[in-house]
Every structure is written in structure tokens, then in C-alpha cells.
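**Q** structure of the sequence below:
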Amino acid sequence: MDTVTGSVRTAGSSPVLARTLTVVVIGSIMAVLDVTIVNVAIHPLATAFGAPLATIQWVATGYTLALGAVIPVAAWAMGRFGAKRTYLTALALFAGGSAAAALSWNVETLVLFRVVQGLGGGLLMPVGMAMVIRAADRERMGRAMAVLGVPVLIGPVSGPVLGGWLIDAVSWRWIFLINLPVGVVALVLAARLLPGDVTRQTRRLDVPGLLMLSPGLALLIYGLSTGGERGDVMTPGALLPALAGVLLIAGFVVRGLTARHPLLHLRLFRDRTFAAGFATLTLFPAGYFGSMLLTPMYYQTTRALTATESGLLGIPLALAVGASMQIATRRIDKASPRVTIVSGIVVSVLGLSLFGAQLGPDTPYWRLCAAMLVMGAGVGMVMMPANATATRTLAPDDVPSGSTTLNIASQIGISTGVALMSVILASNVAGATDPSQRAAAFQHTYWWAVTLLALAGVPALLLPRRRIDLGVGAPGPDPHPSIPSEHSAG
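**A** Predicted coordinates:
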């Protein structure tokens, strides 16, 4: 706890910012650890429940669907109930869902309780990020975002190893019970340290918008996930839900542009910096997380490694991402956002290309890890710096809507990337009978992930050339401007 608090204090001298970051970092560590632990537990859970892999996969899919469905509510909930109350509710849902999941007696109840976890997890990041953005001024924004990236370092490094050990040495139930002490600490600290909710918005919830966006996101994610699992997005069970989701999201966009009080403020896309950040944070996670699906599968199916061994080989990437993120996000306060983020994309493309180009059945592991180190250095220069840049020019009243919208972008990108890589890999690996052929199938699939990373460079070129001097809540002639000023056009 002292280590986290000490790191938080380096983000700035504001006591409110330090307290907020302490709470949000602890809550985010819990959520990120849970996702990384459960990802390595799918096969052991299938064995424990005697269920087919396609059924047990809903332990992850159910969580993701709930996550996508509840994220759009975050901005309204913060306005209606206050950020602190909303965050406390999210922590309670996540911790309570974890406890219930640990007591599950069959697959159906486990999936149900994972949905409860997802409802809490979907609120944690946008609400936590909005509270941090509100507490940070323009001089502390980059450093605050760097501290907010600490869970991204801790989760991927420790999650797979911790999850493998808990399953092998204790029981699968402990992969959920491990969340309880962290959740209790986060709840106590949130209740004591977060500033009180002073005012509330009185605007009514945009129910038609919510009924289009939340089901639309859930159907789109479901269709993509189903297509990825079956290796074919054109099957009716995958294509029809995905198309229905796209139509509902399109309807939400039309309503968002015409409604007096929309669920999310789509007018924010009139600001070039925010729009470019949104596009970057959709394309880049699609390539990055899509490739992260492939790597453990390559190690386990082509190199015959265990889940724990493949998790250990992922540590260099996670360390590189964390270290690079800390440096780049702290420097974004003084450096050019465009140069930093575009350079990160170029380095990421180079690292993943090096990994894919030398992929084979007997490639030395040190060479693969070296390529992942290069990629990780680039990844750390992109995601949190892009988030900090996209939200820096937002007016205080627009922060909840903006942070929620960016989280939706990342979720859509991740779901799309994972589904696309699954489909492409399934089509390439069909008929592969030996390790060399399987390695070639993975190699071909990696080039698609490289392409997605490279495409993220196009909107990133529209980010500001110079550092953005306008901070959240910066003084000006209009304390609540409807559209950020023109220096965001870079």
C-alpha cells in the first residue's frame, strides 16, 4: 500500500489527485488481474466442470458482454448519482460477483456471476478515469495517466503466473476469491479518500439511446465473439447478431446527433483531437490485443508449452509496456503528442513484424522475447498517451461522456481484433498437420495484426503537433464551452 501511495504522490502535489489515484489504481489492479487470471483458467475450468470448451468460454464472453453493455451508462450514472457513489457501486458489484463466482456449483451459475462481475468492471475504468481527469490540472495530466497505467504493468506480469499457481496448488475457486481482500481494501479506501459528490445533474436518462447503444454493443460483441470461436463470422449465429448490433449503434448515432439530452455527447467528435484519439484507440487495441490472443496459443499448440510457461514468456512484453508507458505518459505533458504516439506505433509495428517474421517450430525463445520487448516499448508509447491527449481539451462537464466514449472505442477494438485473429487463424490452421505448418499459419495471421497496428498511425497523424496547453478545467472566458478551442486541431 505504501508503494502505491508513494508512486501516486509523484503524480503531483494535489492531495485530492493523490487520494483519487490511490483508490483508482487499486481498483484497476483488481480488475486487470481478474481478466488475466481467468484467461489462463479456461481449460482448467472446462475440466473441473466437465463442460466442453465452447460452453466454458462463456465465462469470459459473459463478462465481456456485460462490460460492453454497462459502459454506456457510466456517464449518466456519474451525473445522476455522483462519481464516488457510482465507483463504490462498481467495486461492490465486482467484489460481490467474485465471491459468488467462487461459490458456483455449475457452469450456468458461474457465467451468471461473471456477468455481475462484468457490470462492475464496466464501470470501474470510465468512472475511475473521469475522476482522475477531473482531479488533475494540465501540468499533472500526463503524470497522472502514467500512474493510472500501473495496473497494466502489474496485471499481465503477475496474472497468468498467479492464476496458474492458484489452480495447480489450491483450487479454481481461488482465482475469484483472490479478488475479495483487494476489493474490501478498495471499498474502504474509496469511502474514506474519494471527495464527496457535491452536485448532481438533473437531466433524465436517455432511455431510447440506452436501449439502442447497450444492446447494440452487446450484440456486436456477441456476434464477433461467436464468429471468432467458430472460425467463421459469416455463420448466421455470428453474422445476424453482429449486423443487428451495427444497426442499433447506427440508430444511436442518429439519435445522439438530434436528441436534446443524448446519452453520450457525440458533438465531441467535432474536436479533431478527440476524434483522432478515438480512432487510434479503436484500431491500435484491435491489433495489439488480437496479437496477444495468438501468442499463448502459438506457444501452447506449436511449441507444446504449458499455460504457466507461456505466461512466463509474456513477462518481457509486459515489463516493456509498463516501463515505456511510465516514461511516455509522463513526457506527454511536455512533448509532441503526434510525434510520441506515431513513433510508438512505428516501434510496435517493427517489434511485431520481427516476431512474426522469425516465427517457426524451433525459433529460440530469446529472439521471440527480444522482438516482444521492442513491441512493448512501442505499445507503452501509444495507449495511455493517446487517452491523455484525447481527453486533455475536454470541458469538465464533458469528461464523463468523453472517458466513457473512449472506453467504448477500446472495447469495440479489442472485440473486433480478437474475433478477426481467431477467424483468420482458424482458416489458416485448418489442415496443418505438423509444427512447421502450424507455425506458418500463425505467421500469416500475425501480419493481419501488424496491419491493424499500422492503420492506427493514420488517425494518429491528426493529433496535435505541439503539446496541448489547454488542461481540463483550464480557465477561460467560458467555463463550460460546448466545443474545445481550435488549438486542438494541432
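
**Q** CA atoms for contacts and neighbours, from now on please.
**A** Fine.

**Q** now for residue 176: which residues touch it?
**A** Taking Cα atoms under 8 Å, 6 or more residues apart in numbering as the contact definition, residue 176 lies against 34, 98, 99, 101, 102.

**Q** what packs against the helix or strand hosting residue 188?
**A** Assigned by DSSP states H and E, residue 188 belongs to helix 179-193. Counting by 3 or more Cα pairs under 8 Å, 6 or more residues apart in numbering; DSSP states H and E, the packing neighbours recorded for helix 179-193 are helix 15-39, helix 83-102.

**Q** now these in a markdown table, with mean neighbour count and distance to residue 286?
**A** Formatted as a markdown table, the helices and strands packed on helix 179-193 follow (neighbours: other Cα atoms under 10 Å; distance: least, Cα to Cα, whole Å):
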| stretch | mean neighbour count | distance to residue 286 |
| --- | --- | --- |
| helix 15-39 | 23 | 17 |
| helix 83-102 | 23 | 25 |
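
**Q** next one: the helix holding residue 188 to chain centre, how far?
**A** Remark: helix 179-193 is offset 22 Å from the chain centroid, using Cα atoms, centre = their mean, to the nearest Å.

**Q** here is the second sequence; please produce its structure so I can put it next to the first one:
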Amino acid sequence: MNTPNASPATSATTARALLPLTATVLVGAMAALLDTTIVAVALDELARDLAAPVTMIQWVTTSYVLAMTAVIPLVGWSVGRFGARAVWLTALGLFLLGSILCGAAWSAGSLIAFRALQGLGGGMILPVTQLVLARAAGPERLGRVMGTVGFVGQIAPISGPVLGGVLIDGWGWRWIFLVNVPLVLVSMAMTWRWFPRDEERDERRLDLVGLLLLPAGVVALLHALTGLETRAGIGAATLTAVAGAGLLAAFITRSLRRAEASLLDLRLFADRAFRSGTVMMFVLGVTSWGPMFLLPLYYQRLHGLSALDAGLALAPQTLGIALASLLVGRYADRLPPRPLALAGMAAATLGTLPFVFATPDTDALLLSVALLLRGAGFGVASLPVSVAVYRTLRPAAIPHATSASTIVQRIGAATGTALMAVILQAGGFALALTWMFLLTATGLVMAASLPGRK
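**A** Next comes the predicted model:
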């Protein structure tokens, strides 16, 4: 049996020891997950209260995702150097500070800056959660643990839009950030009791050049994407895109040539299961986060719903994700990733189709059923993708695999958010909803690249 001082790298963690550890990290993760959806229903209120256009207020979401993306490459190195427990407490502290400052923001600019600080903490919380539980569960229990985590983890996104609507309508938008404070404090208290200490340390040096090249390249490409919303900005956007592509190319070339360990271990992409799973995580990031920005505005501006009613309208989607994650966990250990992912993305695509033809007079019940189906599809598809990323890797590669796959997913999330904002600004809701369907259908096609054998 593991003692409190045992390394989490030990694969023989008992069910009795695994339960409180899982509860500890999930309480903290729920705060970060809650923030991904609770803000969605506040964007319309924020745009009015802070006198900011939609193209600017979308950076409240995008800055959070970009900060998460920038810090994720540090997770593998920092866990090896300082231990998962120390990194976990640091992440909780940053997220707590960012949440308090967001609640005190006085302008759109200050809120965007404080959201970036909050994103630095949230960006570490989620991959450390995955890393710790993947180590503790071991390969034989990975699917079941991830299934349970998927269900519990979706409680926050389900509650997010509804809770956000209640807080906004009752006390104002500042409370959507301050609500994180008690959750983070509880997780910190549980960490001191149940989070094990690491005994092993990795003394490899941090790849500082890579840490500069990768985030700068990603930010440049996304900034170029948002610059395409006007014709006047196309020239500057093109130059920015070229610069971003050059920075990413330099990062990839340097990482593959380095004899020492790089910021991200790109050699992991030689593993077919990891490669296809990580590419699919990018697709899922685009197809889930982009609509997360679009749909609340659609319900509030075209259907005239309040923040609370918009949250309730979105609840079927996250309910579908949660139920599917719980049910499919037992099969993820028995079946290869491809059939489950194909079935899930087919359901998600079918559930997205009604929005292409939706009007302000479309029956709300039809759209709720469509969202439930769409969410269930994503729930079925995402779990086998997560398992595929880890299944054929050595235990020592898990921290680096977590960093690489999670950063790719967050880049997809930021890309999807920025893309939906640009399309919405350029062509309105009809064009944006059509693209939401096309991107989901692309995910169905890409799911065929996953391993078809166990």
C-alpha cells in the first residue's frame, strides 16, 4: 500500500488510496472547468457593461486559453523538477489570485490581463490532474478512471452556464470569478492531507529558447487570424501569420535536433496512437470551444434570452457529455479508439445539423434535443481519444505526453474561439452556425485516423 510519501509514479496505487487523491484533484479541476463555461453566458453582459465590441470581448476567453496554452509546456519539466505536489499548489495559487483580480477588474483591458493570469494557473491544473491520475491508475484502470473523471469533471461545465446565469442576473458578472475562491481553498486543504509527495526528481534543464518560440508562434498565428475580420487588416495579418509560422518551424526544427530534452518531446509523435490521438484532440478543441463562444451569444442575441435562460438552454449539451463519459468508460478499456470516436463524432455532427437551418422561431425543444445529441457524441468520442494518447507509451513518457497532447488541444481551443469570433463578425450567426457544422463534420472524417485495433 502507498504511504502519503510514496511517489505518484508508483503504478500499484490501491483503490483506497486512489479515491481521496482523485477527489482532491477533481475539486481543484472543477474550479478551472467551471470557468470554461461560466464565462460563456457573461460575454454579452461584459460587452455592454465594459463598453467593448464582441471582437474585443472574445479576448476574455481567448486570453485565458492562450495563457493556458503558454504554460502547459512547463508542466512536464516542472513536475519532474519540483514534484507534482508543489506544481499543483502553485497552479491553485495562481488561479486563486487571478480569480480575485478578475472579480475586481475595472475595464475590458484589465479583465483580459487578469484572465491571462488566471489562465496560467488553470493551464497547469488540468494537465497535472491528468498526469497524476494516469500515473496512479495504471494502464489496467486508465479507461475506468478517466470515465469517472469525465463524468465528475462535466458537473462543472453543466453547472457553469446555469450558475453563471444565476450569478449574473442576481449579483452581477464579478461573481462568476469570485465563485472559484471557495473551491480552490477546499482543494488546497485536501492537498495537504491526501496529495502524495514525489521522491524522484528530474534534473534536466528548462528549454528557455523553446519556451519563447512556441507561445510566441501560437500567439502570432491567432492574432493574425483575428486580424482577418477587416480588409484593412489583411496585409498586417499575413505578415504576422508568416512570422508565427516561422517561429513554430524554428521550434520544431530545434526540438528535433537537440540532443538534450526539449520543451516538448516531439519524438512522441513517432508513436502512431499518440500522434493520431493528439491530432484528434486538436480537432476536438476547435469543434467544442468555438461553439462554446458562439452558442451563448446566439441564444441571447437572436432568441432574446437572459443569461440564466441561455445557461439553461445550453445545459443539455454538457449533460450529454457527462452521461456519455460515464457510460463509455467501461468500453474504452475493451475496444479500440476508432469505432467509439467515429460513432461519437457521427452523433455530434447529426446534433449540429439543426443549427444550420435554425431561425429565431425554431422550436426550442428541437434545439435542446440536438444539443443533447451533440454533447453525447462529444462525450463518446473524447474518452477513447484521451486513452489512445497514453495507451502505448512508457510510464516515464506520461508527463511529456500530457504536456504535448494538452497544449495541442488548447491551441485547437484558442483557434476555434478566434475563428468563430471572426466568422461571426464577418458573416453573422447564419454563416457561423454553418461553419460550426462543417468543423464538426471534419472531426468525423479525422476520427478515421485513430487506431482501429486494440
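
**Q** ranges for the helices of the stretch 301-450 of the second structure?
**A** Remark: helices of the stretch 301-450 of the second structure, listed N- to C-terminal, are 307-332, 337-356, 364-391, 398-446; assignment by DSSP state H, counting those that start in this stretch.

**Q** which residues of the first structure does the third one align to?
**A** By that I understand helix 364-391 of the second structure. Aligned by TM-score structural alignment, helix 364-391 of the second structure falls on residues 365-392 of the first structure.

**Q** list the buried residues in the matching stretch.
**A** By 16 or more other Cα atoms under 10 Å, the buried positions in stretch 365-392 of the first structure come out as 368-392.

**Q** one step back: contacts made by the helix holding residue 188 of the first structure with the rest, please.
**A** Outside of helix 179-193 of the first structure, the residues within contact range by Cα under 8 Å, 6+ apart are 19-20, 23, 26-27, 30, 34, 84, 88, 91-92, 94-95, 98-99.

**Q** could you do stretch 209-224 of the second structure as well?
**A** When contacts are taken as Cα under 8 Å, 6+ apart, the neighbours of stretch 209-224 of the second structure outside the stretch itself are 66, 69-70, 73, 236-238, 240-241, 243-248, 250-251, 255, 262-263, 411, 414-415, 418.

**Q** would you mind getting the average deviation of it from the first structure?
**A** Compared with the first structure after fitting, stretch 209-224 of the second structure has a mean deviation of 2.1 Å; criterion: mean Cα distance after the TM-score superposition for the first structure.

**Q** in that stretch, what counts as buried?
**A** For stretch 209-224 of the second structure, a neighbour-count test (16+ other Cα under 10 Å) marks 210-211, 213-224 as buried.

**Q** now intersect the residues you listed with the helices, please.
**A** Here DSSP state H is the test, and those give 210-211, 213-224 as lying in helices.

**Q** reformat the residues you listed as a markdown table; add distance to residue 196 of the second structure.
**A** Listed next are these as a markdown table, based on distance: Cα to Cα, whole Å:
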| residue | distance to residue 196 of the second structure |
| --- | --- |
| 210 | 30 |
| 211 | 28 |
| 213 | 34 |
| 214 | 32 |
| 215 | 31 |
| 216 | 35 |
| 217 | 36 |
| 218 | 34 |
| 219 | 35 |
| 220 | 39 |
| 221 | 39 |
| 222 | 38 |
| 223 | 41 |
| 224 | 43 |
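
**Q** quick check: closest non-adjacent residue to residue 243 of the first structure.
**A** If the residues on either side of it in the chain are set aside, residue 243 of the first structure comes closest to residue 220, at 7.1 Å by Cα to Cα, 6 or more residues apart in numbering.
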